[in-house]
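**Student:** My questions concern the predicted model and sequence given below.
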Amino acid sequence: MRLPRTAHTSRPWRIHEIAGDFQVEDVWELPVTGGPDDLDRLVRQFTSSGGTALSSPLVRTLFAIRWKLGALFGWDKPAAGLGGRVETLRDRLPEDLRAGTRGPDLQAVPFTSVFQTHDEWVAESANRTVHAVMHIGWVPDGASGRHRARMAVLVKPNGLLGAVYMAGIKPFRYLGVYPRLIGAIGREWEAGKPAA
């Protein structure tokens, strides 16, 4: 379910300390609930190369088209990415986050982990069009003691090219990528739950 931006901006996330110059593009509630210590399991499941969250035929096709366009227009050259056109957010981390757990990289698409805490995991990607951040937060769900996952996407478009790119991919994100990605994350979570 899509959430208002305030569902992300009103929380005391550590990401706010290092990505204040990014705009919140999307916020989604994921169909994942668990105990207070389950974020690490969700992150490992989502980032594993064996995970299926990004493997639906439509999502694979959309990403294949995107990579072909990136190759054609030179969007994904190393000089346009992290450590090239933009510095990694790891360079902005306060000492406690820098010394803490980095977390796993996302294997299926080029997102590099920035940091992981007990209730946050942050990964980033950059190319000629945009510097993007994926934030998975683990939010207490009322008095039940359960927690719920939320995903936020933060972006810093690269000028007019980046703004046009973000506007151009918006329908594909909302109609193709997000519904299938979010559904697959929920199914994987349910399938991977330990026996009670």
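**Tutor:** That came through, no problem. What you see is a predicted model, and the numbers here were worked out from it, not measured in a lab.
**Student:** From here on, just use CA atoms for contacts and neighbour counts.
**Tutor:** Fine.
**Student:** In terms of helices and strands, where is Phe46?
**Tutor:** Element membership for Phe46 (DSSP states H and E) is helix 39-47.
**Student:** Provide the secondary structure category for Val122.
**Tutor:** Secondary structure, DSSP: H, G, I helix; E, B strand; the rest coil: Val122 is strand.
**Student:** and the closest residue to it other than its chain neighbours, how many residues sit next to it?
**Tutor:** Excluding the flanking residues, the one nearest Val122 by Cα to Cα, 6 or more residues apart in numbering is His135, at 4.6 Å. When neighbours are counted by other Cα atoms under 10 Å, His135 registers 23.
**Student:** ok, and here's another one to check against it:
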Amino acid sequence: MRLPNAAHTSLPWRVHEIAGDFRVDDVWALPTPGGPDDLHHLVTLMANGGKEPAERPGEAAAVEPGAAPEPGITSPVYRALFAIRWRLGRWFGWDRPGSGLDGRVSSLRERLPADLRAAPRGPDFRSVPFTSVYQLPNEWAAELANRTVHTVLHVGWVSDGAGGYRGQMAVLVKRNGRFGAVYMAAIRPFRHLGVYPALFRAIDRRWRATTPRR
């Protein structure tokens, strides 16, 4: 379910300290009912594409931009839309080396205060080119940058108002000039009608499947 931007901006997330120049693009309630300490399960599922974490450190390394998302916390529609996006990126050079983090823009890791820098960074992604920035018991932030935008994926763990908890996802964006603004406007219908519904259905399915282990 989509939420008003205030559902993100009104809460005291630490991401506000480092992403004040980013615009809140979307806020969504995630279908992940759980207890007060379950955010790390959601983080693991999202970063590992819905798969179980690797048994050995380093086994679940992040992939290069352009790779299609793996099965797991995805769906055929989700994978197809991402495949189209990466193909367009190759054609138009949106994801060329030097156009992203530590190239066109600096990582938000450089903005972290001392306590967040000392906190766990968070997991590497298996199947999409996001990079974790920091992970706390109640929030997690990851980033992606290319020629068009610098994006932050923020996942918080919030009360559901009925004694339980659930995930809440916010997408924060800094557009790269007019070209970035046109790009975001062009892909908005695809994100809202295709990417997000498919992603959330897959999250719901995978979350329910892992409930007995949690």
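**Tutor:** Happy to help now that I have it. Only a predicted model underlies this, so the values are computations on that prediction, with no experimental measurement involved.
**Student:** List the buried residues for the helix holding Phe46 of structure 1?
**Tutor:** Neighbour counts over helix 39-47 of structure 1 (16 or more other Cα atoms under 10 Å) mark Leu39, Asp40, Leu42, Val43, Gln45, Phe46, Thr47 as buried.
**Student:** Quick check: the gap between the spatially most central residue of structure 1 and Arg146 of structure 1.
**Tutor:** Closest to where the C-alpha atoms of structure 1 average out (Cα atoms, centre = their mean) is Met134, at 2.3 Å. Met134 of structure 1 is 23 Å from Arg146 of structure 1, where distance means Cα to Cα, to the nearest Å.
**Student:** what's the matching range in structure 1 for the biggest helix by length in structure 2?
**Tutor:** Using DSSP state H to define each element, structure 2 has its longest helix at helix 76-92. Mapped onto structure 1 using TM-score structural alignment, helix 76-92 of structure 2 spans residues 57-73.
**Student:** compared with structure 2, how much does that stretch deviate?
**Tutor:** Superposed on structure 2, stretch 57-73 of structure 1 shows a mean distance of 0.9 Å to its aligned residues (mean Cα distance after the TM-score superposition for structure 1).
**Student:** which residue in structure 1 lines up with Gly35 of structure 2?
**Tutor:** The equivalent of Gly35 of structure 2 in structure 1 is Gly35 (alignment by TM-score structural alignment).
**Student:** List the contacts of the closest residue to its match other than its chain neighbours.
**Tutor:** Nearest residue to Gly35 of structure 1, sequence neighbours excluded (Cα to Cα, 6+ apart): Arg146, at 5.1 Å. Contact analysis of Arg146 of structure 1 by Cα atoms under 8 Å, 6 or more residues apart in numbering lists Thr33, Gly34, Gly35, Pro36, Pro140.
**Student:** before we move on, what about Thr9 of structure 1?
**Tutor:** His16.
**Student:** State the distance from it to His16 of structure 1.
**Tutor:** Distance, Thr9 of structure 1 to His16 of structure 1, using Cα to Cα: 8 Å.
**Student:** And Leu45 of structure 2, how far from Ser106 of structure 2?
**Tutor:** Counting by Cα to Cα, the gap from Leu45 of structure 2 to Ser106 of structure 2 is 27 Å.
**Student:** and the residue mapped onto Pro194 of structure 1 from structure 2, how many neighbours does it have?
**Tutor:** Structural alignment (TM-score structural alignment) places Pro194 of structure 1 against Pro212 in structure 2. By other Cα under 10 Å, the residues close to Pro212 of structure 2 number 7.
**Student:** cool, and Arg66 of structure 1?
**Tutor:** 14.
**Student:** same check, this time on Ser56 of structure 1
**Tutor:** 15.
**Student:** Report the contact partners of it.
**Tutor:** Arg180.
**Student:** counterpart of Val128 of structure 2 in structure 1?
**Tutor:** By TM-score structural alignment, Val128 of structure 2 lines up with Val109.
**Student:** Compare the helix holding Phe46 of structure 1 with structure 2 and give me the mean distance after superposition.
**Tutor:** Taken against structure 2, helix 39-47 of structure 1 registers an average deviation of 0.8 Å after superposition, with mean Cα distance after the TM-score superposition for structure 1.
**Student:** Can you give the contact residues for that helix?
**Tutor:** Against helix 39-47 of structure 1 from outside (Cα under 8 Å, 6+ apart): 51, 53, 104-108, 118-121, 137-138, 149, 185, 188-189.
**Student:** Type out the PyMOL command that picks the buried ones from those.
**Tutor:** Those of the contacts of helix 39-47 of structure 1 that count as buried under 16+ other Cα under 10 Å are selected in PyMOL with:
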select buried, resi 51+53+104+105+106+108+119+120+121+137+138+149+185+188+189
